[in-house]
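[1] What follows is a protein structure lacking sequence information:
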């Protein structure tokens, strides 16, 4: 088990410095974050059900936490173009950017004396734990230095420890950082139990956390730090998160999912009863209570009158997303989409000829079906034994009969459970075609082999040709132009060997309505359509299996640097793209957003572009794009 590395610390008591005001304490209130009024705001709710929006800004504000004295709220805000840690008075006045860093900072929590904030920052390229004083210097101190991401830190009431979650070798565990002795991090949980979101009880005797084993159930546990007694307090089959204790230690507040919504919940630790505090189709999250629970369990704020989420009438259509973490498949229900794109790597399934390891596609289908969605599976990757020596994964099989046999085994196993298969990925790129010159005629032969195999086992499954990368005129031999590649397929006789033409549409920072004969725009798909018409293939539709816009970031993304958009532009462009498809392109029958959650995948570092297309933030809060998708289809 990889230990954390702990920076030697000189932790001392901090004095209130000149210039730091002392706001008054509020009356008892619940605070939470929600996109019910826009793209994410901080709200307070009193015992009468009166709701107040404290922030009301166009950009997202999330993750509120009361200061120990109730005078301030720390939260995460995107109003400066990235995720920063902010402070404001309890009435929403005097907001200020505390962390002020171009990297993303999130998941803030208070020290018990209210003088410091612990939070997660990606400023070294990975999610690490930092602390910073609330007044005076803006310098943050880094506590952890790991190659794996850290998550959701929380300070112990005695100020000596920080509990956090960390993902190591695919398993999420809970650790303690001992600030007083500078000891290495110690894992807390049994080896068969995953855990996240650790929060300290008011007295510091216990840690509550969300845990799960190899089952569909998700549980809330408490762990006594001294006796190591572990108690299961609550079980659900839907996602739960954002744990917080009440100040009297008798309740746990959390976010749960009811009726496709993220809503605020409260668990009575004595009776085991759960009360639902909000009921709204928006994303309500991060409940934090200042004061005792009192009569809160009897409060239900259920006003949906002004909800921006209205049902829309849309034509029959495949609305899909590209998904990284199967645990997030249920979110398809939140946004009202109906399909998920998963990935099948032939090389890992049949590493030895005739021996199949189906665990990965089995998991994909289990997650997709559990979310009530349809599955598009992209098949790619040639095993070493089926390709020439010293070639890469994208090289097609030497003997296409081997590939056809694999496709028959795959289709037979999932007959009736997969609506479509996309054959390969962007074969007009050199590195996706085995670091060889892209060859549409060769690809057509591979496509024909797949089509015959799939139809032999499941005639109802659709075959989608690989979406070519939008490369304009291309740059041979590194890339062949996408239009040239599509035309090359038709010249090679591809017509009739696919049920829909796959398309990948990325238009850099250009809006979907912008068109230019010399630039790569969203309307590139209409030019691909014209080639189909030129070859008398009007009856075959197009499936856009990838489309999206990447956010601006200070990280160097190589060829994609300086091609990003703002969070609000991303939301507007995605929503407009779907509207354009709906109203102007009846020959497009599916559109899969790239992507939903690659920002959450621990194997993608902050510098990797995949993360910046995501509709979710690295702390799992929804970006404006996510809210826009909910408004589109729900």
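    Arrived safely. These figures come from a predicted structure and were not determined experimentally. Numbering: from 1, shown residues only.
[2] can we go C-alpha only for contacts and neighbour counts from here?
    OK.
[3] helix, strand or coil for the closest residue to residue 498 other than its chain neighbours?
    Distance criterion CA to CA, 6 or more residues apart in numbering; nearest residue to residue 498, sequence neighbours excluded, is residue 463 at 5.1 Å. At residue 463 the chain is in strand, as set by DSSP: H, G, I helix; E, B strand; the rest coil.
[4] Surely residue 514 touches residue 521?
    Yes. Assessed by CA atoms under 8 Å, residue 514 is found in contact with residue 521 at 6.7 Å.
[5] what about these two, which has more around it?
    Set residue 514 next to residue 521 and count neighbours by other CA atoms under 10 Å: residue 521 wins out with 22 against 12.
[6] show me where the stretch 151-300 of the chain has strands.
    161-168, 171-178, 186-187, 194-200, 206-212, 218-224, 230-236, 240-245, 251-258, 261-268, 274-276, 284-290 (DSSP state E, counting those that start in this stretch).
[7] how about JSON lines for those strands, with mean neighbour count and distance to residue 357 added?
    Below are the strands of the stretch 151-300 of the chain laid out as JSON lines (neighbours: other CA atoms under 10 Å; distance: least, CA to CA, whole Å):
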{"stretch": "strand 161-168", "mean neighbour count": "22", "distance to residue 357": "23"}
{"stretch": "strand 171-178", "mean neighbour count": "21", "distance to residue 357": "21"}
{"stretch": "strand 186-187", "mean neighbour count": "16", "distance to residue 357": "32"}
{"stretch": "strand 194-200", "mean neighbour count": "26", "distance to residue 357": "24"}
{"stretch": "strand 206-212", "mean neighbour count": "23", "distance to residue 357": "25"}
{"stretch": "strand 218-224", "mean neighbour count": "21", "distance to residue 357": "27"}
{"stretch": "strand 230-236", "mean neighbour count": "15", "distance to residue 357": "31"}
{"stretch": "strand 240-245", "mean neighbour count": "23", "distance to residue 357": "31"}
{"stretch": "strand 251-258", "mean neighbour count": "23", "distance to residue 357": "34"}
{"stretch": "strand 261-268", "mean neighbour count": "23", "distance to residue 357": "36"}
{"stretch": "strand 274-276", "mean neighbour count": "18", "distance to residue 357": "42"}
{"stretch": "strand 284-290", "mean neighbour count": "25", "distance to residue 357": "39"}
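[8] ok, structure two:
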């Protein structure tokens, strides 16, 4: 699925990397009636909910929503000191009653080879600080996160994931190790110098034995414009990454039943903020109430699926807006309210 020319793809700074639909993508007409509220309660089992934030400035809203995890992201540079870079965030999250997930990728648009040994040693030091989970890199299937010409699920598994898993578990076997969630895309028709389609990338990971070196499969989903229960009807096309079940079934089957961790899960809406950038026009008809209901429904389906271990809402309160509309994903809206928190609270057991 060709969605945009690579040079035209918008980067959601350090948070999202999905390839956005082109501006001419058909936009569905808004419905006249508000969506029906989600009913039911979260299923039993190990499923947990969390949210991504830069600041953890709104723990009350997160707790109202039933979130027990907070996700922070740190972009690693060689020479970084673990305590100085992420120690404070671990303490901040845990002191407020949250489990802490750290996503640790590298610099944007890398041109030099990754120093795998230095990265693994950094993660070893991070593990000693006692986070609850570590996501090993972020969207490694794209050139904006991995050096062009070396993008490969086999390389990622052998050179990074396997040694990182062994280093982290050697320090603290209770830390959950999550593989770096790829960017969902069909742009590359397989693999090319600047990226791999996520379906091929995870197939390469599986071939290299990645299931043996993670507790949970990292998955990202940020492009939905239909309810998560839908398996068709997206006006763009029926590519699997449009749908919650398309992503869930693909990733779960690829790794033979390793639990999934949605480390970025969000719905974009410009309501209350203004017009979305052209590259994000596909979300032009999504409302704040859609966002709220769909997140609650996704949490319900995840908890009942037996496949999803964790769902991290992208995002709680990031305020970046413009070409990179992260504020449109935020569940705390410009008026200070959080309809998604109310919807998620309503499904708590």
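    Nice, I can see it. Note that this is a predicted model, so its numbers are computed, not measured.
[9] TM-score of the superposition?
    Scored against TM-score structural alignment, normalised by the length of structure 2, the superposed chains reach a TM-score of 0.77; 300 aligned residues with a CA RMSD of 2.8 Å.
[10] Need the counterpart of the residue nearest to residue 498 of structure 1 in structure 2.
    Under the alignment (TM-score structural alignment), residue 463 of structure 1 maps onto residue 177 of structure 2.
[11] mind checking which of the strands of the stretch 151-300 of structure 1 is nearest residue 529 of structure 1?
    Of all the strands of the stretch 151-300 of structure 1, strand 261-268 sits nearest to residue 529 of structure 1, with 38.3 Å by CA to CA.
[12] counterpart of that closest one in structure 2, which residues?
    By TM-score structural alignment, strand 261-268 of structure 1 lines up with nothing in structure 2.
[13] packing partners for that strand?
    strand 251-258, strand 274-276, strand 284-290 (3 or more CA pairs under 8 Å, 6 or more residues apart in numbering; DSSP states H and E).
[14] To residue 427 of structure 1, which of these lies closest?
    The nearest among these, by CA to CA, is strand 251-258 at 40.4 Å.
[15] other SSEs contacting the closest one?
    By 3+ CA pairs under 8 Å, 6+ apart, strand 251-258 of structure 1 packs against strand 240-245, strand 261-268, strand 284-290.
[16] Assumed residue 117 of structure 2 was part of a helix.
    Yes. Assessed with three-state DSSP, residue 117 of structure 2 lies in a helix.
[17] Can you find the partner of it in structure 1?
    Using TM-score structural alignment, residue 117 of structure 2 pairs with residue 401 in structure 1.
[18] rewinding a little: just so I know, which of the strands of the stretch 151-300 of structure 1 lies nearest residue 378 of structure 1?
    Across these, closest to residue 378 of structure 1 is strand 171-178 (CA to CA), at 25.9 Å.
[19] Where in structure 2 does that closest one align, residue-wise?
    On structure 2, no counterpart of strand 171-178 of structure 1 exists by TM-score structural alignment.
[20] what is the orientation angle of that strand with strand 161-168?
    150 degrees (axes from the mean of the first three to the mean of the last three CA atoms, to 10 degrees).
[21] now the angle between strand 206-212 and strand 171-178 of structure 1, please.
    160 degrees.
[22] what packs against strand 171-178 of structure 1?
    Using 3+ CA pairs under 8 Å, 6+ apart, strand 171-178 of structure 1 sits against strand 161-168, strand 186-187, strand 194-200.
[23] TSV for these, including distance to residue 419 of structure 1?
    Output for those, formatted as TSV (distance: least, CA to CA, whole Å):
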stretch	distance to residue 419 of structure 1
strand 161-168	33
strand 186-187	43
strand 194-200	33
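[24] Just tell me which of those ends up closest to residue 64 of structure 1.
    Of those, nearest to residue 64 of structure 1 by CA to CA is strand 194-200, at 14.4 Å.
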